[in-house]
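Visitor: From the sequence below, what's the structure:
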Amino acid sequence: MRPFKILGIQQVAVGGESKDKLRNFWVDVLGLENVGTYRSEKENVNEDILRMGKGAYAVEVDIMEPVDPTKSPKVHDPKLNHIGLWVDDIHKAVEWLSSKGVRFTPGGIRKGAGGHDVTFIHPKGNEESPLCGEGVLIELVQAPEEVIRALS
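Guide: Below is the predicted model:
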């Protein structure tokens, strides 16, 4: 039996060469609220953090551009960069998934842009860890207690 539970979608991350067009569409046209920014030279990302919905049911939409488009990771390619999933126990999830052969990206569990503990399932498997996101980067995000209560 799985010792953790995926609770729901936490975020969708969309990349582009420039955030201006993304912001125009997601904020000006669709009306999402801009609730923050995040910039990391190490992760080559400059992003606006948008939100739709309220409370535990809110979903984050991160619009991202590269700090340097010639460097990796290339947050703008593919355009749908990754999806984030709320998980009730990130440590148990990583331990169990790793034991099943799931490949994670380097970096381990760390604080993400939203302040939650996060880790990423690699989009490609390898010989040692063949299970993966099959082309999709998947972020596991530790859900806070109010989200766990609301979505369990």
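Visitor: drop to CA atoms for contacts and neighbour counts, all remaining ones
Guide: Fine.
Visitor: pull the longest helix from this structure.
Guide: Among the segments of the chain that qualify as a helix by DSSP state H, the longest is helix 90-99.
Visitor: Report all helices and strands that that helix contacts.
Guide: For helix 90-99, the packing partners by 3 or more Cα pairs under 8 Å, 6 or more residues apart in numbering; DSSP states H and E come out as strand 137-142.
Visitor: what does the strand it packs on rub up against?
Guide: Taking contacts as Cα atoms under 8 Å, 6 or more residues apart in numbering, the residues outside strand 137-142 that touch it are 10, 81-90, 116-123.
Visitor: Repeat that for stretch 87-104.
Guide: Counting by Cα under 8 Å, 6+ apart, 2-8, 117-122, 124-126, 128-132, 140-143, 148 sit against stretch 87-104.
Visitor: Need the distance between the two termini of that stretch.
Guide: 15 Å (Cα to Cα, to the nearest Å).
Visitor: how about this one, so we can line them up?
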Amino acid sequence: MKDRPFKILGVQQVAIGSKDKSKLNNLWVGLLGISVNESHTSKDENVVEDICSFADDKLAVQIDLMEPFDVSRGPRVDNPALNHIGLWVDDIESAFNWLSSKGMNFAPGGIREGASGHRVCFLHPKPSQTHPLSGEGVLIELVEAPKEIVRYFKLQSEG
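Guide: Reported below is the predicted structural model:
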């Protein structure tokens, strides 16, 4: 669609959940060698997470290892285990407004600051009565890319 006022730049993160994050840390940090860059807890979003990557680079795909803050309530970040995929977007306001106008169902919360400090919003995995478009079974996070990442991808596309 040529009228799209934003551009998806690439994969920003893959978020993986478990009831017990220590098992994820054993696999990803202990066995596979990923580094924990920071940790984040949000009671409101019911998540305790470690934000990890294999490289110290703004373009490195982030791997988020997550467990519920409280297993007795939702949302449950451990179900499904592959919780969501995050995509860099150059203009989150344009993406949110344009996709909304097309009928996209967004998860509650709108555009807000995410765990890594970037502005984010989530495409809901399921449609609703009033919003017939969705992530088709996948929770998709749109993550507003910092200016240097937008510039990098622009230079790459210009060749």
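Visitor: just the buried members of the contacts of stretch 87-104 of the first structure?
Guide: A residue is treated as buried here by neighbour count (16 or more other Cα atoms under 10 Å); on that basis the buried members of the contacts of stretch 87-104 of the first structure are 4, 6-8, 117-122, 124-125, 129, 131-132, 140-143, 148.
Visitor: Narrow these to those in strands?
Guide: Ile6, Leu7, Gly8, Asp117, Val118, Thr119, Phe120, Ile121, Leu140, Val141, Gln142 (DSSP state E).
Visitor: will you turn those residues into TSV that also has distance to Glu47 of the first structure?
Guide: As requested, those are exported to TSV (distance: Cα to Cα, whole Å):
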residue	distance to Glu47 of the first structure
Ile6	25
Leu7	25
Gly8	22
Asp117	18
Val118	17
Thr119	18
Phe120	18
Ile121	20
Leu140	19
Val141	17
Gln142	20
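Visitor: List just the nearest of those to Lys54 of the first structure.
Guide: Checking those against Lys54 of the first structure with Cα to Cα, the nearest one is Gly8 at 14.3 Å.
Visitor: Enumerate every residue touching the aligned residue in the second structure for that closest one.
Guide: The pairwise alignment with the second structure assigns Gly8 of the first structure to Gly10, based on TM-score structural alignment. Gly10 of the second structure makes contact with Leu87, Trp88, Val89, according to Cα under 8 Å, 6+ apart.
Visitor: Quick check: Gly10 of the second structure vs Asn26 of the second structure, distance?
Guide: As it turns out, when the distance is counted by Cα to Cα, Gly10 of the second structure lies 28 Å from Asn26 of the second structure.
Visitor: What of Ser42 of the second structure?
Guide: 22 Å.
Visitor: Check Glu136 of the second structure too.
Guide: To Asn26 of the second structure, Glu136 of the second structure is 31 Å away according to Cα to Cα.
Visitor: neighbours of Phe85 of the second structure, just the number please.
Guide: For the record, residue 85 of the second structure is Ile, not Phe. Ile85 of the second structure is flanked by 20 other residues according to other Cα atoms under 10 Å.
Visitor: Identify the residue range in the first structure corresponding to the helix or strand harbouring it.
Guide: Secondary structure from DSSP states H and E places Ile85 of the second structure in strand 82-89. Matched against the first structure by TM-score structural alignment, strand 82-89 of the second structure falls on residues 80-87.
Visitor: Helices of the first structure, start to end?
Guide: Listed in chain order (using DSSP H), the helices of the first structure are 19-23, 90-99, 145-151.
Visitor: I'd like these laid out as a markdown table, including distance to Leu50 of the first structure.
Guide: Conversion of these to a markdown table gives the following (distance: least, Cα to Cα, whole Å):
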| stretch | distance to Leu50 of the first structure |
| --- | --- |
| helix 19-23 | 9 |
| helix 90-99 | 23 |
| helix 145-151 | 18 |
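Visitor: Out of those, the one nearest Pro66 of the first structure is which?
Guide: Closest to Pro66 of the first structure of these, according to Cα to Cα: helix 19-23, at 9.3 Å.
Visitor: what's the closest one aligned against in the second structure?
Guide: Matched against the second structure by TM-score structural alignment, helix 19-23 of the first structure falls on residues 21-25.
Visitor: what does the matching stretch rub up against?
Guide: In contact with stretch 21-25 of the second structure (Cα under 8 Å, 6+ apart) are residues Ser18, Glu49, Leu65, Met66, Glu67.
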